[in-house]
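Enquirer: here is my input, please return the structure:
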Amino acid sequence: MLLAERYRTSEILGHGGMGEVYRGCDELLGRPVAVKLLRPDLTDPFAAARFQREARAAAMVRDPHVVAVYDFGHSNGEYYLVMELLEGRSVAHELALHGPLPVDRAVDIVRQVARGLAAAHRHHIVHRDIKPDNLLIDVDGSVKIADFGIAHSPGGSITPASSGLILGTSLYLAPERALGHPATPATDVYALGCVLYQLLTGRPPFEGENPTVVLSQHVQASPAVPEEVPVPVADLIRRMLAKEPAERPTTDEVASWIFFDPRNATTAELPPPPLRRNRRAVFLALAALLAVLAAVTIGVLTAQNPGTPPAPTDVAPSHAPRPSASPSRVVTTPTATRTTTRTPPATSARPTAKTRPPATSQPATKQPPGKHKPKPGKTDKR
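Expert: I've put the predicted structure just below:
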């Protein structure tokens, strides 16, 4: 089929409640596309308006985790919506093939969806139908939100709510929606929590023989999270499935949530802690620091004890000035007591015998032998 003399459809890729999706080609731009056609057998009088609203809502959100919308129109009696073509499969198909997913993969899918929902919520758009069938996985593993057919967007004046119908899928419907209250961004968070539960267990949190029973459980029952689910993830599920919308995290908080399971580091979202990751580098840095401290300590000790001078050939008087521990020396002359600081040559590593003060460097006035200078305050009785 050729639509608007531009889009040619071929094989069918899938179908939903409102329409069928075909593989197509934009012959004007020469690129592959996905073309969604509104089902002609629909008796819903709001179907065309909802289809157009889906196109407008999806076109408002530009995010890597939302399927891009290229065009919308009416041709040959058909309403069509031209979108980005993804070669992968839906999350529902992934669950059907492999069953429950590993924790890291389930958390990764939910975080990607939360990023797309956060972008939609910034435009005041509530998806209202988050479920595995509307989450598409591309060939590179990225996840994108599709089907904004029942999304609530600003200026959406036409809505089937006036007919008394509750929009959405009962398995993922928030309690406030089951009670007939308006949808909010917290409504999408609840549905995404149901998806996370199903990704980990293979089944939705609430099931029953008919939608009424399921809706009643959403309102009254608490989900039973299996024990094999890691505690941090189980806590996140309970928060996302809180009965009160105000108690649920925002999509930004879910998108930035970090999970690390110490029981199995291979399924962690984060790399090991920095100390564990750079243990070799830390040890090398500590060794280098110890080497520097040792070198500084040896240098200080060497400066304080430059060496032991050779033993003198004669014994200097006890009252003669002793050589200073520093490289400089003090010389006393007979005529006046004067301190002179002399710096020895750089090549003199140790003091020699010549550096000792001369034996004649004594005070000019000497006491006679056997005579002692009387101490102050005492008299000589001799």
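
Enquirer: use CA for all of it now, contacts and neighbours both
Expert: OK.

Enquirer: now the longest helix along the chain: how far from the chain's centre is it?
Expert: Identified as the longest helix of the chain according to DSSP state H is helix 279-304. In this view, helix 279-304 has its centroid 36 Å away from the chain centroid, taken as C-alpha atoms, centre = their mean, to the nearest Å.

Enquirer: alongside the first, I'd like the structure of this one:
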Amino acid sequence: MSAPLPPDLVFREAALLSELVSETQWRAAVSEVKRDRKAAGTPPPVSDDDRSVVCDEIETILIRDEIITPYQATQLRAGRTKLTLGPYLVTEFIGQGGMGQVFGGVHEIMGRRCAIKVLPLDKSDELARESFNREIRLQASLDCPYLVRAFDAGREGSVHFLVTEYVPGTDLRQLVKDSGRLSVQQASSIVAQAAAGIAYAHESGLIHRDIKPANILVTPDGHAKVADVGLAALMFVPDDDPRAGKVVGTADYLSPEQIRTPDQVGPQCDIYSLGCTLYYAITGKVPFPGGDSRSKCKRHLTQAPWDPRKYAPELTEAYVEIIADMMEKDVRKRIQSAAEVVRRLSPWASIHPDEGEAWLAELGISLPDEEQRPRKNDPSRAVGLNDVSLDDDLSWKTSGAGEGTSPSHPVTLTDEHSASSGALSSITGDAPPPPLPEQHGDRHTPAGDLAYDAASASTLVTPPPPPVVSHRPMVSRNVLITTLIASLLVGGLAGFTLAVLLKI
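Expert: Down below sits the predicted model:
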């Protein structure tokens, strides 16, 4: 069994086989590394650790020159050369979504940046494929500035993928984790825009059913978009939904009716989840922290969360009333439409002029620009808030808890992930980003299969050439006859001589 290649040679062979790096680009990077190491008096690499350092230096140059991305470098150094899905070149790993991994990519011809959601092979059963195909069809039918748009869908081998617009920035969950709880203006603006997108989905006959901070993407300039509409159910055709009758969503943001009667949910379930999301954005806390998913479900049914002023004392009574009305456990007392949420939050919200402004105008909603807002009228700056007494055991005024029961339906609860389709999120933790799923028939050379010659490890060993086939010269007919006659004569003469000698 041949020995594996050292790290620098694995990197080189994978980079060239992937066609992301040309021979000329590789040689230029190596030459620069050699010059720098010679100038610094660094000795030539000897051990694999030394060669890994050389790989780091080559990788830095290739990334600096925008030849490869950090994600591609990680995959190439592991010996992986498969970095495409259909016509899309994968450039980064964004995160793990409820329906699979999400990668960033670029269309090889159009050059358009996009997000690629890949259905994992271990979830490619009939239900998962049906849900995934449903998500593709649903997202393709939606066109709203506050919803992540779908561009394309495809299949390569056994891998199914959905291509959506790429939303630069982060998601609301990561934003709060990184920056702490948001200001009233910032939280209101983000949630109001998300509510506008949800209003559009509801008008199209769709319910999202998994509204949560991780599914609200926020650009650096504050534009918000709702992602992962694919878990939606057709309000009037529940039999067409493969997930109908199951508890679907994230436990921290589930409405009571999703837990109690998941097959009879309406648009108001999204209003409740959006209220929980606003609570999280404004306080930095989920409504019911601690406990497992089942205990969270029970508390959604029977308990009220802490008054948000416990964590955000600047909130006014009017603002707390909006959150309470969104999180009413009694569906009949809850705010009835997402458009009404936008209107209720508009005194605190501000947006930048963009394509969404005209869309909001069609709903009769006009959110003023931040520069035009008179600060003296900002209700969040009302005086007298310090007079509000909040006891540690105070439950705020969300009413209608009702009799709660544990969910009696199949539960399909998901953890909240830090990245959703279309969101640009940094990879945290020490775990390396995952490769693309292996495809049946996908042939790339793994690092363990590469071989090298220890005596000349500075260059890649080319495979041995095929054996040379020797071509025999043609023999003419006359030469063949002459040779045959001569053989007969020699054979006859030899026989006569032998007879004489034996005196036969």
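
Enquirer: where does the TM-score land?
Expert: Once superposed, chain against chain, the TM-score is 0.65 (TM-score structural alignment, normalised by the length of the first structure); 267 aligned residues with a C-alpha RMSD of 2.4 Å.

Enquirer: picking that back up, residue range for the longest helix of the first structure in the second structure?
Expert: Alignment note (TM-score structural alignment): helix 279-304 of the first structure is unmatched in the second structure.

Enquirer: name the helices or strands packed onto that helix?
Expert: Using 3 or more C-alpha pairs under 8 Å, 6 or more residues apart in numbering; DSSP states H and E as the contact criterion, helix 279-304 of the first structure has no neighbours among helices and strands.

Enquirer: let's go with 10 Å and repeat that
Expert: When contacts are defined as 3 or more C-alpha pairs under 10 Å, 6 or more residues apart in numbering; DSSP states H and E, helix 279-304 of the first structure packs onto helix 274-277.

Enquirer: how distant is the helix it packs on from the center of its chain?
Expert: That offset, for helix 274-277 of the first structure, works out to 15 Å (C-alpha atoms, centre = their mean).

Enquirer: hmm, who's touching it?
Expert: Pro271, Ala281, Val282 (C-alpha atoms under 10 Å, 6 or more residues apart in numbering).

Enquirer: pull out the buried positions in that helix.
Expert: By 16 or more other C-alpha atoms under 10 Å, helix 274-277 of the first structure has no buried positions at all.

Enquirer: tell me how far the residue mapped onto Ala118 of the first structure from the second structure lies from Glu362 of the second structure.
Expert: Taking TM-score structural alignment, the alignment pairs Ala118 of the first structure with Ala199 from the second structure. Here the distance between Ala199 of the second structure and Glu362 of the second structure works out to 12 Å (C-alpha to C-alpha, to the nearest Å).

Enquirer: these two - which one has more neighbours?
Expert: Higher neighbour count among Ala199 of the second structure and Glu362: Ala199, with 25 against 9, using other C-alpha atoms under 10 Å.

Enquirer: circling back to that earlier point, helix/strand/coil for the match of Ala118 of the first structure?
Expert: Here Ala199 of the second structure is recorded as helix under DSSP: H, G, I helix; E, B strand; the rest coil.

Enquirer: so what's the residue lying closest to it once chain neighbours are set aside up against?
Expert: With sequence-adjacent residues excluded and distances taken as C-alpha to C-alpha, 6 or more residues apart in numbering, Ala199 of the second structure is closest to Ala338, at 4.9 Å. Residues near Ala338 of the second structure by C-alpha under 10 Å, 6+ apart: 192, 194-203, 267-268, 270-271, 274, 326, 344.

Enquirer: what does Ala338 of the second structure correspond to in the first structure?
Expert: Ala338 of the second structure maps onto Thr251 in the first structure, by TM-score structural alignment.

Enquirer: return the distance of its match relative to Val126 of the first structure.
Expert: From Thr251 of the first structure to Val126 of the first structure the distance is 12 Å (C-alpha to C-alpha).

Enquirer: what range does the longest strand along the second structure cover in the first structure?
Expert: Secondary structure of the second structure per DSSP state E: the longest strand is strand 88-97. On the first structure, the counterpart of strand 88-97 of the second structure by TM-score structural alignment is residues 7-16.

Enquirer: filter the contacts of Ala338 of the second structure down to the ones in strands?
Expert: Short answer: the contacts of Ala338 of the second structure have none in strands (DSSP E).

Enquirer: filter those residues down to the buried ones, PyMOL style.
Expert: Selection of buried members from these for PyMOL, criterion 16+ other C-alpha under 10 Å:
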select buried, resi 192+194+195+196+197+198+199+200+201+202+267+268+270+271+274+326+344
